[in-house]
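1. With the sequence up front, the predicted model follows.
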Amino acid sequence: MKKYFLYLMLFLFTVSCSRKEHPVVSFYYWKTNFSLSKLEKETVEDNAVQKIYIRYFDIDLHPKTEEAFPVSPIHFLEKPNIKEIVPVVFIKNKVMLKSNLDIEKLAKQTFDFVNLINTKNGFSCNEIQIDCDWTLNSKDNYLQFMEAFKRMSNKKLSATIRLHQIKYFEKTAIPNVDSGVLMYYNMGNIAVNAPNSIYDRSIAERYIKSLKKYPLALNFALPIYSWGIHIRNNKVIGLRSKMSVLDLQKDKKFTLEDETNFVVTTSNYRNGTFYKKGDELKIEAISKKDLKEMAEDLSENSAVQPKEIIFYDLDEFNIKNYEKTIFEQVVSCF
């Protein structure tokens, strides 16, 4: 009887696990022109994506007047065939560091500009997200801005959260929002001999155990992008977006030295950037193994399962580096 009882318990456990609801797949869209390629549309359809977080514009300080103003607003070349659009506004921290910042004015201008884009394109939204990596010095302005924006918008408000804001939330504070999105990337330093700055598990482990104590409901954003660190004379001179090992291997002006490092063999211009003979490019990317590792670590350390896993970002250059079922595989780890 004891043996049968154990079999029964194992069966019930297996059934329970199989019925577990996993988070849904969502994406960020971070280009200034909205138009999906065939592969991007297929990815949305294949993963039953119901929500896309679209960067509407950035907010920066004007170089002459020091006034906050919108930068690089989105242009919709086609209407997203998606159930829900979430406008995302990226606010540079230096805006929130401004000592004489008119918070009420900025909140109204931000909300009005979101509405202007929606009205122009015939959209409506239930949620708006504010993306700002606030610090202790900018905390007061940021928190007041979020209060004002939430009051004016009367919509669901979400905020991006970084790892240091999770661990030290009693100091950095928690904004008055309905939910947060933990940006689980850009963890390390961009340097010549440093590990992968996009994802470094040893750095993440210093913070991730604090997730269970964090009182705000969180979804998780995971990276699927890659870039190149441009090095000259053993010094970093720039960060070059949309670069991968496979992409550079096709260019005879670059020679692969090891798994991720290239040397420029012929001086050339590439996508508007000059590469001098002898320059180096260190490619940083996220593998399938990395994504599954991230998901497993987050699942293990979360107090509550997330409702969404948001991948950054929806771009053919990123998607083609993974197998078709990668997103399904990652969310199944939760």
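-> That came through fine.

2. alpha carbons only for contacts and neighbour counts from here, please
-> Noted.

3. Mind listing what's buried along the host helix or strand of residue 144?
-> For residue 144, the host element (DSSP states H and E) is helix 139-153. The neighbour-count check on helix 139-153 (16 or more other CA atoms under 10 Å) flags 139, 141-150, 153 as buried.

4. Name the SS class of residue 85, please.
-> strand (DSSP: H, G, I helix; E, B strand; the rest coil).

5. what about the closest residue to it other than its chain neighbours, helix or strand, and which?
-> Among residues not flanking residue 85 along the chain, residue 52 sits closest, at 5.3 Å (CA to CA, 6 or more residues apart in numbering). Taking DSSP H and E as the criterion, residue 52 maps to strand 51-61.

6. Just give me how far the very next helix or strand once past that strand sits from the chain centre.
-> Following strand 51-61 in sequence order, the next helix or strand is strand 68-71 (DSSP H and E). Its chain's C-alpha centre and that of strand 68-71 lie 21 Å apart, by CA atoms, centre = their mean, to the nearest Å.

7. Equivalent analysis for stretch 97-115, please.
-> So, by CA atoms, centre = their mean, the centroid of stretch 97-115 is 23 Å from its chain's centroid.

8. Spell out the residue ranges of the helices in the protein.
-> With helices called from DSSP state H, the chain shows them at 2-18, 38-46, 93-96, 103-121, 139-153, 163-167, 169-172, 201-204, 245-249, 288-301, 316-319, 326-331.

9. which helices and strands sit right next to the longest one?
-> Secondary structure elements in contact with helix 103-121, counted by 3 or more CA pairs under 8 Å, 6 or more residues apart in numbering; DSSP states H and E, are helix 139-153.

10. In a markdown table, list the helices of the chain along with distance to residue 129.
-> Listed next are the helices of the chain as a markdown table, based on distance: least, CA to CA, whole Å:
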| stretch | distance to residue 129 |
| --- | --- |
| helix 2-18 | 33 |
| helix 38-46 | 21 |
| helix 93-96 | 15 |
| helix 103-121 | 11 |
| helix 139-153 | 10 |
| helix 163-167 | 17 |
| helix 169-172 | 19 |
| helix 201-204 | 24 |
| helix 245-249 | 33 |
| helix 288-301 | 22 |
| helix 316-319 | 23 |
| helix 326-331 | 22 |
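
11. just checking, the residue nearest to residue 85 touches residue 26?
-> Yes - at 5.9 Å, residue 52 counts as touching residue 26 under the criterion of CA atoms under 8 Å.

12. let's bring in a second model and compare:
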Amino acid sequence: MYSYICVKLNLGCNIVKLRVFFGILFFLLIACNKQEKPVVAFYYWKTVFKLSNKEKEVLKQNNVHKIYIRYFDLDLNPKSGEPFPVSPIHFETKSNDLAIVPVVYIKNKVMLKRGIDIDNLAQKTFDFVELVNKKNGISCKEIQIDCDWTLASKSNYLKFIEVFKRISHKKLSATIRLHQVKYFEKTKIPNVDSGVLMYYNMGTIAPDTLNSIYDRRIAQRYIKSLRKYPLSLNFALPIYSWAVHIRNQKVVGLRSKLNVSELKIDKNFEQISTVFFKVKQSNYKKGIFYEEGDLLKIEAVSSADLKGMAQDLEDNTAQYPKEVIFYDLDEFNLKNYEKNIFKQVLSCF
């Protein structure tokens, strides 16, 4: 009888332990499922900040509270060779309902300049951002630096980030390219609070059939490295398109704000494949001269591409992003997608 009671008690204890174990497992699963989803944000990359009704509507529909606005580019003055701000933003629309993140795009050749005074450049860059803010009544908590730095410019760029962060006393983010993720031990990691992975512009602009904006085969070479990248990342996805202007098998330029539907109804162009249009007769279109025989290759990203990109990122990231930032907020880009595309993309995470 004693043995029987002991066995029964042990069995009861084991059942209790199993219940506790499965209870903990259940709550862990719930916690994982309650992983906070990222929110939608946008880049704004025009020189005049003036939101159309369509752009305002999209911001409202997607509950967007933050927008990343290109404030100016940093380039080298062709005469003096010194860094200077190019095409600063002009505000025509008030941004009272939005958190503004100024973005400064720095051309890599600025960081490659020999003998450049990094401390002076960082101070002047911050001062110019503050000047734009003051002029337009904007108070920002974060500034983003956009630069595709290389091994040759790495030292200057990393120092610039250090100095800029010290003098700005603001949250600092930086754009990160795929090659900088895969080879971060060589390219190093900027001392910022967070990064934004630019998941586009993956290939070379060329007269062939490849899409330079997004090519999944190219992305697959790099994306598995995301799990090892130590910096917290948000993701930037493309919603823009362009036409590659080709003459005699050579690229002569990129033509913005041209799409398939527009070219289909233009009698000067003939569609010869899914992405290629041929110029039937010489003409001017939007101020650009197209010679008979020229080709236009449309490079765009479909809704299916966007959802596939999000799924690939979700499968390979070590931690979910807090934001998915779409490049860029422009009525021309928005009309190429269905109304709820941004929510569809976020549902992949």
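-> Looks like it came in fine. Predicted model only: the values in this text are computed from it and were never measured.

13. Just the TM-score for the two chains, thanks.
-> Overlay of the two chains. TM-score (TM-score structural alignment, normalised by the length of structure 1): 0.95; 328 aligned residues with a CA RMSD of 1.9 Å.

14. For residue 214 of structure 1, which of the helices of structure 1 is the nearest?
-> helix 163-167 (6.4 Å; CA to CA).

15. What span of structure 2 is the closest one aligned with?
-> Aligned using TM-score structural alignment, helix 163-167 of structure 1 spans residues 178-182 in structure 2.

16. Comparing the matching stretch with structure 1, how large is the average distance?
-> Here stretch 178-182 of structure 2, set against structure 1 after superposition, deviates by a mean of 0.2 Å using mean CA distance after the TM-score superposition for structure 1.

17. residues making contact with that stretch?
-> Residues from elsewhere that reach stretch 178-182 of structure 2, judged by CA atoms under 8 Å, 6 or more residues apart in numbering: 187-188, 197-199, 219, 222-223, 225-226, 229.

18. closest to residue 311 of structure 2 among these?
-> The shortest gap between residue 311 of structure 2 and any of the contacts of stretch 178-182 of structure 2 belongs to residue 223, at 11.6 Å (CA to CA).

19. The closest one pairs with which position in structure 1?
-> In structure 1, residue 223 of structure 2 lines up with residue 208, judged by TM-score structural alignment.

20. you'd agree that match is up against residue 300?
-> No - with contact defined as CA under 8 Å, residue 208 of structure 1 does not reach residue 300; the gap is 9.6 Å.

21. the more surrounded of these two?
-> residue 208 (20 against 16; other CA atoms under 10 Å).

22. Could I get the contacting residues of that one?
-> Counting by CA under 8 Å, 6+ apart, residue 208 of structure 1 makes contact with 163, 167, 298, 301.

23. Just tell me what the third one corresponds to in structure 2.
-> It refers to residue 298 of structure 1. In structure 2, the residue paired with residue 298 of structure 1 is residue 313, using TM-score structural alignment.

24. Its match - nearest residue in space that isn't next to it in sequence?
-> Nearest to residue 313 of structure 2 is residue 223, by CA to CA, 6+ apart, at 7.3 Å.

25. What is the neighbour count of the equivalent of residue 248 of structure 1 over in structure 2?
-> Aligned by TM-score structural alignment, residue 248 of structure 1 pairs with residue 263 of structure 2. If you count neighbours by other CA under 10 Å, residue 263 of structure 2 ends up with 17.

26. Tell me, how many residues neighbour the residue nearest to residue 263 of structure 2 when sequence neighbours are not counted?
-> Nearest non-adjacent residue to residue 263 of structure 2, counting by CA to CA, 6+ apart: residue 269, 6.3 Å away. Per other CA under 10 Å, the neighbour tally for residue 269 of structure 2 reads 24.

27. who's in contact with residue 269 of structure 2?
-> By CA under 8 Å, 6+ apart, the residues touching residue 269 of structure 2 are 263, 277-281.

28. residues in contact with residue 161 of structure 1?
-> 133, 180-183.

29. What of residue 271 of structure 2?
-> 263-264, 277-278.

30. Show me just the buried residues among these.
-> Neighbour counting with 16+ other CA under 10 Å marks 263, 277-278 as buried within these.

31. how much space is there between the aligned partner of residue 338 of structure 2 in structure 1 and residue 331 of structure 1?
-> When structure 1 is aligned by TM-score structural alignment, residue 338 of structure 2 is paired with residue 323. Look at residue 323 of structure 1 and residue 331 of structure 1: by CA to CA, to the nearest Å, they are 14 Å apart.

32. Please identify which of those two sits among more neighbours.
-> residue 331 (22 against 9).

33. wait, isn't the more buried one in contact with residue 307?
-> No - if you go by CA under 8 Å, residue 331 of structure 1 and residue 307 don't touch, sitting 10.0 Å apart.

34. Need the residues touching each of those two.
-> Contacts common to residue 331 of structure 1 and residue 307, judged by CA under 8 Å, 6+ apart, are 22-24.

35. Among those, name the buried ones.
-> Buried subset of those (neighbour count, 16+ other CA under 10 Å): 22-24.

36. and stretch 44-63 of structure 1, which stretch of structure 2?
-> Under TM-score structural alignment, the alignment places stretch 44-63 of structure 1 onto residues 59-78 of structure 2.

37. residues making contact with the matching stretch?
-> 39-47, 82-89, 97-107, 109-110, 129, 132, 342-343.

38. for stretch 187-200 of structure 1, same thing?
-> By CA under 8 Å, 6+ apart, stretch 187-200 of structure 1 touches 184-186, 203-204, 223, 229, 231, 234-236, 282, 284-286.

39. What's the end-to-end length of that stretch?
-> Taking CA to CA as the measure, stretch 187-200 of structure 1 stretches 7 Å from start to finish.

40. same question, stretch 86-100 of structure 1
-> First residue to last in stretch 86-100 of structure 1 (CA to CA) measures 30 Å.

41. ok, now which ones touch residue 174 of structure 2?
-> So residue 174 of structure 2 contacts 144-147, 190, 192, 194-196 (CA under 8 Å, 6+ apart).

42. got CSV for the buried residues of helix 139-153 of structure 1, with distance to residue 317 of structure 1 too?
-> As requested, the buried residues of helix 139-153 of structure 1 are exported to CSV (distance: CA to CA, whole Å):
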residue, distance to residue 317 of structure 1
139, 36
141, 37
142, 34
143, 36
144, 38
145, 35
146, 34
147, 37
148, 38
149, 35
150, 35
153, 35
